[in-house]
Structure formats: C-alpha cells, structure tokens
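# 3D model of this:
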Amino acid sequence: MRRTWKPAMAVVTAAMAATASMGTVLAAETDDVRPLAAGDAAAAAVAANAADHDDPADHSWNTADVVPITLSGSTASSTSPDVSISGGSVTVTGAGTYQLTGSLTNGQVVVNTTESGIVRLILNGATIANSTSSAINVVDADEVMVFLNAGTTNRLTDATTYVYPDPSVDEPNAALFSAADLTVAGTGSLTVTGNAYDGIASKDGLVIASGTVTVTAVDEGVRGKDYLVVNGGSTRGAAG
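Okay, the predicted model is just below:
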C-alpha cells in the first residue's frame, strides 16, 4: 500500500539475529522526528508507529497465477504481457506474482507499475548482477514483496560506480532499491552486495518478515526511510 504519511519515529524490532562487523547494518530515517507525549498520548503514539504495511494475506497466493521469468546470462524470457525484456533488462509492468529463476550476469529487474495491488518477486535460485546500477530497482508500485523460496540461495550484486541518465538523478542507490513499501519474506536465503551505496533500501517502509539475509554494503546495509521493522528471520552483514 502506497503511503504518504511520515511516522513520528522510526520503529525497529529485533525478533531476529542482527549482527554487524562494522558500520551501520540496520538504519531507519524519517522526515519528522518528535518526542513522544506523556501518558495515554505516548501509548497511542507508540501503537501508531508500530503499524506497518505488511499484511499476512500478502504471504499467500494462487500458484496457478505465478508468472515464470527465466534469467539466462545476458538476457531473459517470459511469455507474460506484463513483462518486457530488452537485453538484460527485465521490466515488470503489472501487479501480480512473478518467479525469477536463473542468472543475469549483467542486468536488472525493474518494477514500474501504477496498478493497484502487490507485486511479488519470488526469487527461486536467482542471481542478478549489474555493472552500472542496482540489481533490482522498484521505480513505482503499490507495494512489493521479495519472497525467498524455501531451500534456495539467491544473490544480488550492484555496480561499484552507478551510471545515471541525468546528473541530477541519484536513484536507485542500493543493490535492492524500492521507491515503494518493501517486504522481504520466505525461508530461503538472500546475499546482497552493495558495492557503491546501501545494500537494501526503501524510500517508504521496509519490513523484513523472514528469511536468511546477508548484506555487505559500502554505506548502510538495510535502510527504511519511513520505518524499518524486523519481525523474523536472520540478518547479518557488514556495512561501511
């Protein structure tokens, strides 16, 4: 769900093992940080800030509706009209559930849709590397979930130096970047290498619901602008 509000404080819950060898692995920022009021007002503020976009209903779907996307080195393939492919660039243009399998040696998965509803990217043994930008770039969406399939190992690696189409542009700026609310879930594993900026970053809310996530990044490992909520799984990393 796309949100325009800014919470009064960032919320980070640690129901998982989060360790860092250096720097900041987990970070949250807001545009409006205010002290909590006393008494009932404080309790209400805490309750409001504890809310996030993650809905249990988003964690299940009809397997018949899953759209396969096969990653094959320098290109990819899919039969869906909601998936456009140009070389190693794969763009998802509709809400729905998409399963990515295989490897892109120099490519990117882009989500860019104005349709209402969640976009699920199921990583099913997917490896995506990019030499000029992020590995996954969510430009626009109502909400995005990156789901790690059970028993799979998945890897995202971005560029050491980003090439932007315009000097005034500074996004994306993470190996896994989202301009929308982002959830990471599933029981598989995800290794993220942020060679230039952050590892995982959302300009809205970011929820890590489950999964084994390992992040190495030059800047922050995991960043949520509106909030960062960790409900489960295991996240480890090193950040500069």
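
# only C-alpha atoms from now on, for both contacts and neighbour counts.
Noted.

# quick check: longest strand of the protein.
strand 118-129 (DSSP state E).

# and that strand, what does it pack onto?
If you count contacts as 3 or more Cα pairs under 8 Å, 6 or more residues apart in numbering; DSSP states H and E, strand 118-129 packs onto strand 96-104, strand 143-148, strand 153-157.

# out of the ones you listed, nearest to I118?
strand 143-148 (4.9 Å; Cα to Cα).

# can you point out the buried residues in that closest one?
Buried residues in strand 143-148, defined by neighbour count with 16 or more other Cα atoms under 10 Å: 143-148.

# try stretch 231-240
231-239.

# as JSON lines, the helices and strands packed on strand 118-129 with distance to S116 would be great.
Below are these laid out as JSON lines (distance: least, Cα to Cα, whole Å):
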{"stretch": "strand 96-104", "distance to S116": "10"}
{"stretch": "strand 143-148", "distance to S116": "8"}
{"stretch": "strand 153-157", "distance to S116": "27"}
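
# for comparison, sequence B:
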Amino acid sequence: MKKRRIILLWLFAGMLLVPGCTLKNAEASSENQSDTATNSEEQTVNDISEMFTDRDKEIGYDEEDSALITLADNGTLCDSDAVQISENTVTITEEGTYILSGTLSNGMIIVDAEDTDKIQIVLNGVEITSAQSAAIYVRSADKVFLTTASGSDNILTNGGTYTTIDDNNIDAVIFSKDDLTLNGAGTLRIKAGAGHGVVSKDDLVLTSGTYDIIAASHGLSGKDSVRILSGTFTITSGKDGIHASNTDDSSLGFVYLADGSFKITAQDDGIHADSSTTILGGEIEIAQSYEGIEGLSIDITGGNISVTASDDGLNAAGGNDSSGFEGTGGDQFAATEGAYIHISGGVIHVNSEGDGIDSNGDLTVSGGDTFISGPVNDGNGALDYNGGAVISGG
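You can find the predicted model right below:
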C-alpha cells in the first residue's frame, strides 16, 4: 500500500480580480466550459458508435426466415438442414437465425459454422441444463448474437463440472471462442455451478436485456473486452462480477460501460480490467467485493455508483486478489506507466476498508460528486496515489 495521500487540495487558476476584467474572464471561462462539454458529448457519441455496431443493438428477427428448433429430451425437432441433432446435443452449422424454445434436462447447443458466418440465436422460453459442459458453446463462427425474445424467461445452467469434449477449455455456461453479443427484450437467468457465467475469447458485447447471473467464478468475462451499452444485470460471483483480461495484447482486456443497471456481489473484484475501465453512466451497485472497480486506468464520466469493498474502492494498476495485477515490484512509491484514475462526472459513494481511491499513477478529479468513507486500517486513506494529483472540480 502506498502512503502518499491527499487530505484536501484546492487549485485556483485564472482568477483575475482586476476591476473591469472579472466579468470578461468569467464569460470566457463559461464559454470554454460549454465548448468542453459539447466536445465531450460529441466524443462520447463517437466512442459509443465505435464500441457497438447497429447489428449489436438489433433485437428484431423475421420468424418466417428463421429455423425453428423445439427442444425436448431425446425428441428435439427442427426441419433445417443446417441443424444437426444427436440425442440432446443440437449443432448449428450455417449462417442464419435460429429460434429456440423448450427444455433439455441435460444437453447443449453447439455452434460450429464457418469463421465468416454470423448467427443469431433467439431464446424464446428455453431451459437448458448441461450437467458436464456449457449449455451454449460457440466452437466456430464469425460472430454470434444471442437474443432473448420479448417477454420471454430463459434459464441456462451448468451442473458443476466440465468434461473435455475437444481442444478448448470450456468453463462457462455460455462459452464462445469468437465474438459474442447478448441482447433482447426478455430475461436470461444463468447458473454456473462451476466456472463462469458467460465467457467470450474475443469481444463480449451486451446491448440490452435483463440478466440474472450466479457463477462460481466470473460473472461476465471477455478476453479482448467486455462492452455494455445497456441492460439490467444482477450478478453474484465467486470471483469478479465483470472481468476482462488479455495477457497477449496490453491494449485489450478492457471494460466499457455506457449505461445500464448493475447490482454486483463478488468475492473478488466487482469490475476488473487488465487495461482500461471506462464508465459513462448507469446505476451501479457493488454490494460486496474485495476491490470494487479495478483497471490499469479508470475513467468515470457519469453514473450513480456505489461501491463496498474489503480492500480498495477504486484501484488503478494494483491489487493482491487472485485475478488482479501482481503489483509494481521494486519501489512501492513508484508510479506505474499508464496507470491513472480520472473522475469527471457522476455520483460515487465508496465504503472501503482499504484505500477509498488508490492510483498507482496519476489521480485527477475534474467533476462529479465523490463521497468516501470507511478506511479503518493503518496505512489506508481516503485518497492514495503514486504519481501526480489534481483536483480542479467536483
């Protein structure tokens, strides 16, 4: 733990008290703030358009042009040549839209298509339990869109073990080797007796829908990224609630939250990214965690955020937890390259037993309302940083 702290820092810049100049400078400041706000809003719109495609957000489908799959133990029915049925294993092999309904008490859906194929799977009242593997497994595709039908309630469950069926280490109720998007106007309940709730080995994107996830390990996990546009999420996890990690490319492994409603209870981090964590808005309640929000860098521009943590509330590039960083090594006061926390908006409440806000690099607060309470251990403080610190607003 680093021991350099801010107790209170006030920075006053550009305050000219010369008669006749004060109003002019105030007007210029107001104009600059307005320009900055406009530029920030435009940048946010641009960022969102880069993070989410129109197809990611599309939840509609044409039932007449879709293949209907009716699930039943040893009696699944489908008249499409692109669907192979072997007892309770259903394999989708070609691009298209597939509407699923019914129940498998011990079975799975496999996507095994060409790496150029885009596939939409619509869940319309589905309950699938896989005793020893994933309920839905994307072995090969360009991208899969998993859509919950409007008003539908769907349940996917793993029984507590994973048996090897190929070269991939399947360890989630929904496991994808390729890009995966979840959306819809229904509800998806995921129960992982072992492993994770949802895993993508590329990008994991969620743009709409209601999700109730209980997982022994991570709730949502993406190798390249986890990107959430909107939705309602209740996540209870044995490790991280939302997790992104890429050890091959330091620019990937990021979390991007544009909006949504989140209630996260984790034994490890509430939100963890190996690279950047970006929060633009939403209602986020991390009711229990080791560290609340973690990333090499953390940018918060909006949202209503509540964090309860047994260690640090917000942590940039650090942590002793099993999924976190391994620390900087050497000089404990040295700044970590690329590490920072920047808060420019939102309402943030942190109740932590460690540091409230802990940056192994720079700390900047330029807006928002931040409330920190609870550091009780020796060596912990409300604010802790290793680089430079500027509080210019908020």
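
# so where in structure 1 does stretch 341-349 of structure 2 end up aligned?
Per TM-score structural alignment, stretch 341-349 of structure 2 has no counterpart in structure 1.

# how far off centre is stretch 78-89 of structure 2?
Taking Cα atoms, centre = their mean, to the nearest Å, one finds the center of stretch 78-89 of structure 2 at 33 Å from the center of the full chain.

# tell me the buried residues in it?
Under 16+ other Cα under 10 Å, the buried positions of stretch 78-89 of structure 2 are 78, 83-84, 88-89.

# ok, so of those residues, who is nearest V347 of structure 2?
Nearest member of the buried residues of stretch 78-89 of structure 2 to V347 of structure 2, counting by Cα to Cα, is T89, at 47.5 Å.

# which residues touch the closest one?
Residues near T89 of structure 2 by Cα atoms under 8 Å, 6 or more residues apart in numbering: 107-110.

# among these, which are in strands?
Using DSSP E, the contacts of T89 of structure 2 in strands are 108-110.

# among those, which one has the most neighbours?
Most neighbours among the ones in strands among the contacts of T89 of structure 2, by other Cα atoms under 10 Å: M108, with 24 neighbours.

# just tell me what it corresponds to in structure 1.
Under the alignment (TM-score structural alignment), M108 of structure 2 pairs with Q108 of structure 1.

# compare the contacts of T89 of structure 2 with structure 1 and list the overlap.
Retained in structure 1 (both residues aligned by TM-score structural alignment, their matches' Cα atoms under 8 Å) from the contacts of T89 of structure 2: 107-110.

# a markdown table for the residues you listed, including distance to A192 of structure 2?
Formatted as a markdown table, the kept ones among the contacts of T89 of structure 2 follow (distance: Cα to Cα, whole Å):
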| residue | distance to A192 of structure 2 |
| --- | --- |
| G107 | 15 |
| M108 | 14 |
| I109 | 16 |
| I110 | 18 |
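
# which among those gets closest to L68 of structure 2?
I109 (13.6 Å).

# what is the burial count for P68 of structure 1?
P68 of structure 1 has 17 neighbouring residues, counting by other Cα under 10 Å.

# chain neighbours aside, what residue packs nearest to it?
Nearest residue to P68 of structure 1, sequence neighbours excluded (Cα to Cα, 6 or more residues apart in numbering): Q99, at 4.9 Å.

# who's in contact with the one you found?
By Cα under 8 Å, 6+ apart, Q99 of structure 1 lies in contact with 66-69, 121-124.

# out of these, who's nearest V138 of structure 1?
Closest approach between these and V138 of structure 1, by Cα to Cα: L121, at 10.8 Å.

# so what's the closest one up against?
L121 of structure 1 makes contact with 97-100, 144-147 under the criterion Cα under 8 Å, 6+ apart.

# again, but for G107 of structure 1
Shown in contact with G107 of structure 1 (Cα under 8 Å, 6+ apart): 74-75, 87-90, 128-131, 135.

# just the buried ones out of these, please.
Counted by 16+ other Cα under 10 Å, the contacts of G107 of structure 1 give 75, 88-90, 128-131, 135 as buried.

# contacting residues around stretch 158-168 of structure 1?
129-135, 170-171, 174-175, 193-196.
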